[in-house]
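Student: Test case, fold it:
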Amino acid sequence: MYDFIVNPNARSGLGGRIWKELEQLLKEQKAEYRVHFTKYQRHASRIAEEITTDGEEHTIVVLGGDGTVNEVLNGITELSKVTMGYIPMGSSNDFARYFKMAAEPAECLTRILHPKKIVDMNVGIMSYKNGEKSRRYAVSTGIGFDAAVCHQAVISKMKVFLNKIHLGKLTYLGIALSRMIALRPGKMRVRLDDGEWIEYDRAYFATAMNHPFEGGGFKFCPDADPCDDILNVTVISGLPKWKVLCLLPTAFKGWHIRFRGIDTYTCKKVEIDSEQALPVHTDGEPVFLQRKMTAALELDKIRLIVG
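Tutor: A predicted model of the protein is given here:
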């Protein structure tokens, strides 16, 4: 039995239209399935919780964007008892990019129904307010500039327009340029695996990544592997804004890490402490302004159909 969690509004309504086509394929192949449509923000979390609360094994297929994947992960009661398939329909699709998932929804569905490869994928967890609150993430979590871009993208009219002309991934680049002009870098410190604090005077952002990509294809952590039990951290600091703007396009290839002012680390856990309250995100989903956050990996992994 497949449980499909479908965001019909993904990519400005394309999700709903694609589902109608895929459902016909499911019927032709006589697959056993149930479909659950999301109707409001974080509804996917509630649906995933209702599906998995029985403690049994389940196969959940997500049709939507990175945000829908994030919501589903935050609703699953036991990660180790879930096999997940993904049909990417978002603007950025960073989650699908590392695993080179098929761009055509029908091909994705075929690979899910007849899987040739399933991997055990790490799931990140970000905590804040001294550990009182937490959210899982699949791709990345961060504080500062990258989170500010994600926050703006959620309400961006530009995103809706670019989605309609199939250029949605450019949303993040356009917003990044405008946010960089308005941003004021500040003091930040980072601690890896309970070690010594590393201080930064003019930090733009710090990100803890499970996947290499975020923000529509920026390869901020080129060496990140979502199955290696390791977090990859990137901090950008101490650079003039013009240089950051010049380096931004190089991040699509991961070349930015060759330059001074870009620090990369690996760890099991990272604590980030900012002098000023800054935007925070998990997989592009906004969290209210915070000064402190911690990122780590869940003990359990989720099974992911990748080919």
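
Student: When you work out contacts or count neighbours from here on, use the C-alpha atoms and nothing else.
Tutor: OK.

Student: Run a quick neighbour tally on D223.
Tutor: When neighbours are defined as other CA atoms under 10 Å, D223 has 15 of them.

Student: part of a strand, is it?
Tutor: No. With DSSP: H, G, I helix; E, B strand; the rest coil as the criterion, D223 is coil rather than part of a strand.

Student: Now do the strands in the stretch 51-200 of the chain.
Tutor: 58-64, 82-88, 118-121, 124-128, 133-137, 140-144, 186-192, 197-209 (DSSP state E, counting those that start in this stretch).

Student: Of all those, which one is nearest K268?
Tutor: The closest of the strands of the stretch 51-200 of the chain to K268 is strand 186-192. By CA to CA, the value is 7.7 Å.

Student: Tell me which stretches of the stretch 101-250 of the chain form helices.
Tutor: 105-113, 145-154, 157-164, 170-182, 241-247 (DSSP state H, counting those that start in this stretch).

Student: quick one: contacts for the closest residue to V72 other than its chain neighbours?
Tutor: Excluding its sequence neighbours, the residue lying closest to V72 (CA to CA, 6 or more residues apart in numbering) is S45, at 4.8 Å. The contact partners of S45, taken as CA atoms under 8 Å, 6 or more residues apart in numbering, are E71, V72, L73, N74, G75, I76.

Student: any idea how far the nearest residue to the third one once chain neighbours are set aside is from G15?
Tutor: The shortest distance from L73 to any non-neighbouring residue, by CA to CA, 6+ apart, is to R136 (6.6 Å). When CA to CA, to the nearest Å is applied, the distance between R136 and G15 equals 24 Å.

Student: Second input sequence below; structure requested for side-by-side comparison:
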Amino acid sequence: MEIAVLLNPSAGRGRHAGAAKAALARLEAAASIRVLSAGTREEAEKAGKAAVADGVGALVALGGDGTVHLALQAVAGTSTPLGIVPVGTGNDMATCFGLPTDPVAAAGVLAEALKANRHKTFDLARLTTAQGETRWFGAVLAAGFDAIVNERGNSMRWPKGPRRYDIAIVVELARLRPRAYTAVVDGKRLGFEAVLLAIGNCTSYGGGMKICPDADPHDGLLDVVWAEPISRATLMRIKPRVYAGTHIDHPKVRQLRVESIELDAEGIVCYADGERIAPLPITVTAARDALRLLA
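Tutor: Below you'll find the model as predicted:
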């Protein structure tokens, strides 16, 4: 069997290069490997789709959640299974789908699954933009404070690295204000104000922040979690509780479980699996068993 490997050498800021090389060797012992070369994210996504169209036995994402997100665009809704070898910073999707977070151990699981022709199915979220473009995500979509911080950080040319996101948090905290959202949830129209909003197929984003602690990628539903208008001080008190998922018990935090949601708010660009997607409005629908995962 030939499998294609979508490789991101800069994942995890390159700190796991040795483990990535060992994981690749482990896969080479189980199957013929085609490493997909790409200079940009657009090229990587195109290469993944071409490999699936070409009939590879599986597509393996060797990288972080961003690499997995690109691979999902190729395999979602197809019979081609996905393999994940996590070498990123957060690796939320590997955790969500029950895979080892150690790259070599994860490669071992994939190798055994390939030999046994074994896979598991998981739900995904299907997103449609206002322009009609379809994107898939596996973990969480952010469309509130965290998305605004990401957008601010990505627009900054200085400083380099994660420090700019620390600065972006400070800047956006100073500008914190509730946003007016409109939503159509399973056919019912809602209007509300919020400072933080997430839509989860899985529980966590940002390296273990359990923003949607009850999300289950097997139930055919999405979890929508938002924080009603709160002060800066309250937001900063709630945020650390997200790692344990206990923020959901705060009286200003709301939760819905939905099959589909149309969401709109002025001036917000949403991010899914940590990747920039599009400005609102969007429509997100739960897609049951849309992913075949080597596990």
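
Student: Trace G215 of the first structure over to the second structure, please.
Tutor: G215 of the first structure maps onto G206 of the second structure when the alignment is built from TM-score structural alignment.

Student: Would you indicate which residues of stretch 192-209 of the first structure are buried?
Tutor: L192, Y200, R202, A203, Y204, F205, A206, T207, A208, M209 (16 or more other CA atoms under 10 Å).

Student: What's the biggest strand in the second structure, counting residues?
Tutor: strand 282-293 (DSSP state E).

Student: The strand or helix carrying E50 of the first structure vs the second structure, average distance?
Tutor: Per DSSP states H and E: E50 of the first structure is located in helix 43-52. Comparison of helix 43-52 of the first structure with the second structure after fitting gives an average deviation of 1.2 Å (mean CA distance after the TM-score superposition for the first structure).

Student: Any buried residues in that helix, and which?
Tutor: H43, A44, S45, I47, A48, E49, I51, T52.

Student: R34 of the second structure contacts V5, correct?
Tutor: Yes. Applying CA atoms under 8 Å, one finds R34 of the second structure in contact with V5, separated by 6.1 Å.

Student: the more surrounded of those two?
Tutor: It is V5, of R34 of the second structure and V5, that has more neighbours when counted by other CA under 10 Å, with 27 against 16.

Student: counterpart of that one in the first structure?
Tutor: Per TM-score structural alignment, V5 of the second structure is aligned with F4.

Student: looking at this, I257 of the first structure is in a helix?
Tutor: Yes. Using three-state DSSP, the assignment for I257 of the first structure is a helix.

Student: List the contacts of it.
Tutor: D263, T264.

Student: Map it onto the second structure.
Tutor: Using TM-score structural alignment, I257 of the first structure pairs with I248 in the second structure.

Student: separation between that match and T182 of the second structure?
Tutor: Taken as CA to CA, the span from I248 of the second structure to T182 of the second structure is 21 Å.

Student: Quick check: closest non-adjacent residue to D225 of the first structure.
Tutor: Nearest to D225 of the first structure is H211, by CA to CA, 6+ apart, at 5.8 Å.

Student: now Y265 of the first structure
Tutor: Nearest one to Y265 of the first structure, counting by CA to CA, 6+ apart, is V233 at 5.0 Å.

Student: How many residues are close by the counterpart of that neighbour in the second structure?
Tutor: Aligned counterpart of V233 of the first structure in the second structure: V224 (TM-score structural alignment). Neighbour count for V224 of the second structure, taken as other CA under 10 Å: 22.

Student: tell me the contacts of V224 of the second structure?
Tutor: Neighbours of V224 of the second structure in contact, by CA under 8 Å, 6+ apart: L197, A198, I199, G200, C212, Q255, L256, R257, V258.

Student: if I line the two up, what does V190 of the first structure land on in the second structure?
Tutor: For V190 of the first structure, the residue aligned by TM-score structural alignment is A183.

Student: Would you mind confirming that its match is in contact with V258?
Tutor: No. A183 of the second structure is beyond contact range of V258, at 11.6 Å (criterion: CA under 8 Å).
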